[in-house]
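**Q** This is a predicted model, with the sequence first.
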Amino acid sequence: MGSDGKAFTAGGGVGNATSVDGAVRFLDEQGRWAPSGDVAPFRAAAEALNVEMLRGFYREMALTRRLDVGSTALQRQGELALWIPSFGQEAAQTGSAHALSPKDTIFPSYREHGVALARGIDFVDVLAVLRGNTYRGWDPEATRFRLHTIVLAAQTLHAAGYGMGINLRRAAGNAEAHDEAVIVYVGDGAMSEGDASEALVFARTYDAPVLFFVQNNQYAISTPVATQTAVSYADRARGFGIPGYRIDGNDVIATYAVTKTVMDRVRSGGGPALIEAVTYRLGPHTSSDDPTKYRDANMHAEWEARDPVPRLEAYLRANGTHDAFFEQLRRDNEAAAMDVRERLLALPDPPPSAMFDHVYSDPHPVMAAEREWLEAYDTSFVQADD
């Protein structure tokens, strides 16, 4: 909250959704401690981070990127149907994920690989979905990390509804419900969908404990953010009666500090909120995309200079972290990437009939007939070989 008692809006009045001007920041592009002028509400959370905690953030950010590179190679080698890079968005994901309570529920889209790692999810389980070995991969109840949502912005409605459910449990006297809130990750492109606006209305109307975390990576596939919105997403949130906070999404300290502060307020009954993490997708939208056909090379170079991984590395080096740490981390990440690759390739292929298992929750005559046809078709090949 600001000193006047009103909800603090980071970057309030900053209409340009493509710029980091006015966004909350603690580290500059060279990794130097250089807080922006509006960090007062978040300074305590930032200063609570010690070097060892930041080394942990760096480990996960670097691992996320190494696994990203390895997954791209797997797709190019025909081992994945599709790969969705998070290259360049590691700080936004790792910082926000570690600001959450273990009891908070996460609704991802499909690019939140750093968040999945922070929740302890085996990366093989993430890749198995994109390889077609499984529909699910991980346990969404045990991890409180819900399944990937491919349909743009559908997860925002899921999150709003789940948050409304938390309020109902609180009203019914469920003490544990007071320890839980919801965060939903959504991209700038998905914010143009009607579902996102409906979710914001429901969350505000019912004071659902939901934090909308917008990763503004500048492009909805090939559509630039300037074509999607006339103002920043933090400013747009205010139109729904929701406080909006604008952060430098490539600064992991700012991401952690703002998310921690805002999420604590949401969890304690302060109602919904929105954070716009201004970042950049350094890689393609997916492995099916060629960003050179629509991205400006000069703009890309400017964002490469703001890369969140070397930014945090520079800060760690300036604060006593030596070469030995980074070299050991490089070896550990290489070993981890090879382990993920080997275990993924060793997964057994699912039987073709498995495609029918989760179409309907109850038995369905059409599914039963199609399954019988497929089994008879497969059997005919066996009989022909005999």
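**A** Thanks, I have it. Residues are numbered from 1 along each chain as shown.
**Q** use CA for all of it now, contacts and neighbours both
**A** OK.
**Q** Which stretches in the stretch 201-350 of the chain count as strands?
**A** 210-216, 219-220, 223-224, 244-248, 273-278 (DSSP state E, counting those that start in this stretch).
**Q** need these in JSON lines with distance to Glu370 and mean neighbour count, can you?
**A** Putting these into JSON lines (distance: least, CA to CA, whole Å; neighbours: other CA atoms under 10 Å) gives the following:
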{"stretch": "strand 210-216", "distance to Glu370": "41", "mean neighbour count": "27"}
{"stretch": "strand 219-220", "distance to Glu370": "38", "mean neighbour count": "20"}
{"stretch": "strand 223-224", "distance to Glu370": "40", "mean neighbour count": "16"}
{"stretch": "strand 244-248", "distance to Glu370": "50", "mean neighbour count": "28"}
{"stretch": "strand 273-278", "distance to Glu370": "45", "mean neighbour count": "29"}
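**Q** Including distance to Ile106, could those go into TSV?
**A** Shown next, in TSV, are the strands of the stretch 201-350 of the chain (distance: least, CA to CA, whole Å):
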stretch	distance to Ile106
strand 210-216	10
strand 219-220	22
strand 223-224	27
strand 244-248	19
strand 273-278	14
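**Q** also this one, for the comparison:
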Amino acid sequence: MKRWRGLALGTLTMLLLSAPIAETVEAAARPATVEERDAARAAKAAERAERQAQRAAAKEARRQAIADAKAARAAAKAAPPRSTTVTPEVSAPSAPPAPTAKPALTDTSPAAAPASEAASAAEASVAPTGTGTSTYAARQKEIADRQAARAAERADRQQARAEAKADRAAVKADRRAALAADKAERRADAAAARAEKKAAQRQHRREKNARYKTLFEDNGFTYYMDAQNTRWVPRPYSNKEFMIDAWVRLVENTTGAPVGEDGKIRPARYFLEHYYISEARREVMFLAELEVTGRPNNDVKERTYDPRRWEKLVPGSIEDALYEAITKEMRGAPKGPGSGGMSLRDMIEEYARISF
């Protein structure tokens, strides 16, 4: 009994003593498991990164191969025909290596080694040789130069077309402006002509039955012809020739507008001039001039008729203007003797100054 009791007590004691050791071993073994788990996760992440890098490298290699094929076709179309001799040392350039993504964590586990080796093999397969790289660069530079030249030529053509279009638009605008200005000028001239014609018509209607006919304006005076006392008379010492016995009224234009003459309104101050006008010989004889304030007196002292007093017309003079205006108003000399409105007795009294 004592033996079994001692054995049981010893066993219990050992159990009690071994419990802290197991807990310590378990506690020591637990961190190792966490580290393994983290290492496995890192290895998986590295594998994923390597796979992604491989896929990206393969995709970039395919894209570059397609671009190289397109560039080669474009260069073949643009380049002139060359010799078909191929140099054995120069090989077709491969696509340039694509940059691989660097993994976030460096994994040295045996599982990550095959992925790294595969990526290195892919890079080695797409990397061109030294001679191929220089030839590829030269071709790419030649293609880029041609494209730049074509782009510059297109830009020059577009600029030339734009400048030509701008010049045509400017010419059209100038032509339209000139046509518009010419049209406006013609309209203004036509309107001015219509206004002048209407004014002349109104003046003619107003003076149709008036005693004083407006001749012209000059030097601040308006010249009127006394239609009642201006008439055709036979020229002395001539049986077939007539002359005009004209009375002219000069009214000072102080208001800037012609003074109305209707036979009823008389200006306060004016001048009267008496002329003989020979239409056939273009001569004029001045007889008298008087200044009138209000109503004139019938005591005018005039020169007697003297053939030596006939004056030739000076172009541009007042007498020349009076001659043109008065002969236009009188409308030609009468045809027969005695039709001027004067009898033989009137002629004797007029020119011989003999009263019967």
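**A** Nice, I can see it. Quantities reported herein were computed from a predicted structural model and do not represent experimental measurements.
**Q** what TM-score comes out when they're superposed?
**A** After superposition, the two chains reach a TM-score of 0.21 (TM-score structural alignment, normalised by the length of structure 2), with 130 aligned residues with a CA RMSD of 7.1 Å.
**Q** did I read that right, Phe271 of structure 2 in a strand?
**A** Yes - under DSSP: H, G, I helix; E, B strand; the rest coil, Phe271 of structure 2 falls within a strand.
**Q** Quick check, Ala277 of structure 1 in contact with Gly244.
**A** No - Ala277 of structure 1 lies out of contact with Gly244 (CA atoms under 8 Å); the separation is 10.7 Å.
**Q** Report the separation between Asp323 of structure 1 and Arg330 of structure 1.
**A** Using CA to CA, to the nearest Å, Asp323 of structure 1 is found at 11 Å from Arg330 of structure 1.
**Q** same question, Gly194 of structure 1
**A** In terms of CA to CA, Gly194 of structure 1 sits 43 Å off from Arg330 of structure 1.
**Q** who wins for proximity to Thr156 of structure 1 among the strands of the stretch 201-350 of structure 1?
**A** strand 210-216 (7.8 Å; CA to CA).
**Q** What is that closest one packed up against?
**A** helix 154-171, strand 182-187, strand 273-278 (3 or more CA pairs under 8 Å, 6 or more residues apart in numbering; DSSP states H and E).
**Q** Enumerate the strands of the stretch 151-300 of structure 2 by residue range, in sequence order.
**A** Counting by DSSP E, counting those that start in this stretch, the strands of the stretch 151-300 of structure 2 are 212-218, 221-226, 231-234, 242-252, 269-278, 283-293.
**Q** closest one to Met14 of structure 2 among those?
**A** strand 212-218 (156.4 Å).
**Q** Mind giving me the packing neighbours of the closest one?
**A** strand 221-226, helix 318-330.
**Q** Comparing the ones you listed, which comes out most buried?
**A** strand 221-226 (a mean of 21; mean count of other CA atoms under 10 Å).
**Q** so what secondary structure elements neighbour that one?
**A** Going by 3+ CA pairs under 8 Å, 6+ apart, strand 221-226 of structure 2 lies up against strand 212-218, strand 242-252.
**Q** Now distance to Ala368 of structure 1 too, for the helices and strands packed on strand 210-216 of structure 1, in CSV please.
**A** Output for these, formatted as CSV (distance: least, CA to CA, whole Å):
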stretch, distance to Ala368 of structure 1
helix 154-171, 29
strand 182-187, 36
strand 273-278, 45
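**Q** what's the closest of these to Val366 of structure 1?
**A** helix 154-171 (27.2 Å).
**Q** could you give the angle of the closest one to strand 182-187?
**A** Computed by axes from the mean of the first three to the mean of the last three CA atoms, to 10 degrees, the angle separating helix 154-171 of structure 1 from strand 182-187 equals 170 degrees.
**Q** Buried residues of helix 154-171 of structure 1, list them for me.
**A** Buried residues in helix 154-171 of structure 1, counted by 16 or more other CA atoms under 10 Å: 154-164, 166-167.
**Q** Equivalent analysis for stretch 38-56 of structure 2, please.
**A** Buried, per 16+ other CA under 10 Å, within stretch 38-56 of structure 2: 42-43, 45-47, 49-51, 53-54, 56.
**Q** who wins for proximity to Arg343 of structure 1 among the strands of the stretch 201-350 of structure 1?
**A** Closest to Arg343 of structure 1 of these is strand 210-216 (CA to CA; 30.7 Å).
**Q** Can you pick out the residue with more neighbours from Asp323 and Arg330 of structure 1?
**A** Neighbour tally, Asp323 of structure 1 and Arg330, criterion other CA atoms under 10 Å: the higher count belongs to Arg330, 16 against 10.
**Q** how near is His300 of structure 1 to Gly56 of structure 1?
**A** His300 of structure 1 is 28 Å from Gly56 of structure 1, by CA to CA.
**Q** no, scratch that, I was asking about Ala257 of structure 1
**A** For Ala257 of structure 1, the distance to Gly56 of structure 1 - CA to CA - is 15 Å.
**Q** Neighbour count: these two, which is higher?
**A** Neighbours per residue (other CA under 10 Å) separate Ala257 of structure 1 from Gly56, with Ala257 holding more: 29 against 12.
**Q** ok, that one touching Thr94?
**A** No - the criterion here is CA under 8 Å, and Ala257 of structure 1 misses it with Thr94 at 11.9 Å.
**Q** where's Ser71 of structure 1 relative to Leu344 of structure 1, distance?
**A** For Ser71 of structure 1 relative to Leu344 of structure 1 (CA to CA), the value is 10 Å.
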